[in-house]
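Trainee: quick one, fold the following:
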Amino acid sequence: MTVFYRWLDRVTDLLALIAGLYLAWIFIAIIFQVVARAVFLFGSSHIFTFIEYGLLYITMFGAPWLVRLKGHVYIELLTAVVPEHIRPTFSRIVVSLAVLICAVVAYYAAEVTIRSYVRDEIDMRSLDMPRWIVMISMPICFSMMALQFTRYIFGKDTLHTGEAGMHE
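Mentor: Next comes the predicted model:
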């Protein structure tokens, strides 16, 4: 299992790095767009299309990394009032529900992605893009989130601390 999680962590780190680089590219692209419009009185409409796609990819690529680091926002209302000896089991039940939700979303996202590929659907904006390229990050990353959550079911560590309040 450790070899599997090591592999998963490497892929997760790579996706998080790509998300960070894409975010930096968006920052530079927006500056370029503003300067180009102000100085040269023109800009590229394609930049905004890539920024829109990038927002989805950044969200999806960063999500498994956040799960691994317990970086997702969650509220511990129930785990704070559950007795301490029950808390680890309760946390594992909650995380099992998160795994189930991620798996269901990954399944349906894969179904939509495959259907888009088979039907050769195109996302038409200023730049026409095959829809499956836009959608492919969702089944992959929701599956990876489900796998990252399993770490808190089968491992020694639990996701919840039992301290009341919001955590991020």
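
Trainee: for the rest of this, base every contact and every neighbour count on C-alpha atoms.
Mentor: Will do.

Trainee: helices and strands around the longest helix along the chain, which ones?
Mentor: In the chain, taking DSSP state H as the definition, the longest helix is helix 2-35. Contact here means 3 or more C-alpha pairs under 8 Å, 6 or more residues apart in numbering; DSSP states H and E; on that basis helix 2-35 packs against helix 45-68, helix 137-154.

Trainee: and this one, please, so the two structures can be compared:
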Amino acid sequence: MISILFDRALRGLAVLSAGILGVIAVFIALNVVLRNLGLPVVYGALDAIQYALMIATFLGAPWVLSIGGHVKVDLITSNLTEGTSRALTRLTSAIGAVTAGVLGWYGLQAVLASAARGSMIRTSFVIPEWWMLAFVPLSLGLCTIIFIRRLLFPETAERSLSGL
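Mentor: Just a heads-up that it's a prediction; the model follows:
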């Protein structure tokens, strides 16, 4: 039950990420049309797009990892025996969990330090810096959980998408 809810949360974040990317596309097209008509562009759109790209990336990354849609080279692993492949999946999942966990921990420390300092981002608009930094530990925490799930249940990693 928890796994189903977790997967639904990941899909929800992916949908939110896709929605953000859709809004970005609309604002880029709108700014191009306005500029070509000699009208003023949407104020702050460039800054908002930069932040939205970061947010969409970090919100969508755990879902992409969970479905195996990330870039990977499977030339060697596709020719391994099932047992060896499963062991390698466990090893890479352990490395991924440790890496994502450590980066997420340091990301959380950056969020807390930024909030404590009261750091602000001053561009077209002014927002607290920690608002943008908060997406990093959230995303990496979810990725850590996905790697741990693959470590414990390597068959979930087998449903990944394959390109070549």
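
Trainee: which of the helices and strands packed on helix 2-35 of the first structure has the highest mean neighbour count?
Mentor: Most buried of those by mean neighbour count (mean count of other C-alpha atoms under 10 Å) is helix 137-154; its value is a mean of 21.

Trainee: average distance between that helix and the second structure?
Mentor: On superposition with the second structure, the mean distance recorded for helix 137-154 of the first structure (mean C-alpha distance after the TM-score superposition for the first structure) is 1.1 Å.

Trainee: equivalent range in the second structure for that helix?
Mentor: Here helix 137-154 of the first structure aligns to the second structure at residues 135-152, judged by TM-score structural alignment.

Trainee: re the thing from before, and of the helices and strands packed on helix 2-35 of the first structure, who's closest to Leu8 of the first structure?
Mentor: Taking C-alpha to C-alpha, helix 137-154 is the member of these nearest to Leu8 of the first structure, at 7.7 Å.

Trainee: what sits against the equivalent of Leu23 of the first structure over in the second structure?
Mentor: Under the alignment by TM-score structural alignment, Leu23 of the first structure pairs with Leu21 in the second structure. Leu21 of the second structure makes contacts with 52-53, 56, as judged by C-alpha atoms under 8 Å, 6 or more residues apart in numbering.

Trainee: just those residues now: which is nearest Phe27 of the second structure?
Mentor: Minimum distance to Phe27 of the second structure across the contacts of Leu21 of the second structure is 11.4 Å, recorded for Ala52 (C-alpha to C-alpha).

Trainee: helix, strand or coil: sort out the residue lying farthest from the centre of the second structure for me.
Mentor: Distance from the centre of the second structure peaks at Gly38, with 36.8 Å (C-alpha atoms, centre = their mean). What DSSP: H, G, I helix; E, B strand; the rest coil gives for Gly38 of the second structure is coil.

Trainee: ok, it to Ala45 of the second structure distance?
Mentor: 17 Å (C-alpha to C-alpha, to the nearest Å).

Trainee: could you do Cys143 of the second structure as well?
Mentor: In terms of C-alpha to C-alpha, Cys143 of the second structure sits 30 Å off from Ala45 of the second structure.

Trainee: what about the aligned partner of Gly101 of the second structure in the first structure, neighbour count?
Mentor: Aligning on TM-score structural alignment places Gly101 of the second structure opposite Ala103 in the first structure. Counted with other C-alpha atoms under 10 Å, the neighbours of Ala103 of the first structure add up to 19.

Trainee: likewise the one 4 residues further on?
Mentor: A count of nearby residues for Tyr107 of the first structure, using other C-alpha under 10 Å, gives 17.

Trainee: can you pull the buried residues of the helix or strand harbouring it?
Mentor: According to DSSP states H and E, Tyr107 of the first structure maps onto helix 87-118. Using 16 or more other C-alpha atoms under 10 Å as the test for burial, helix 87-118 of the first structure gives 87-88, 90-92, 94-96, 98-99, 102-107, 109-110, 112-114, 116-117.

Trainee: tilt between it and helix 137-154?
Mentor: Counting by axes from the mean of the first three to the mean of the last three C-alpha atoms, to 10 degrees, helix 87-118 of the first structure lies at 160 degrees to helix 137-154.
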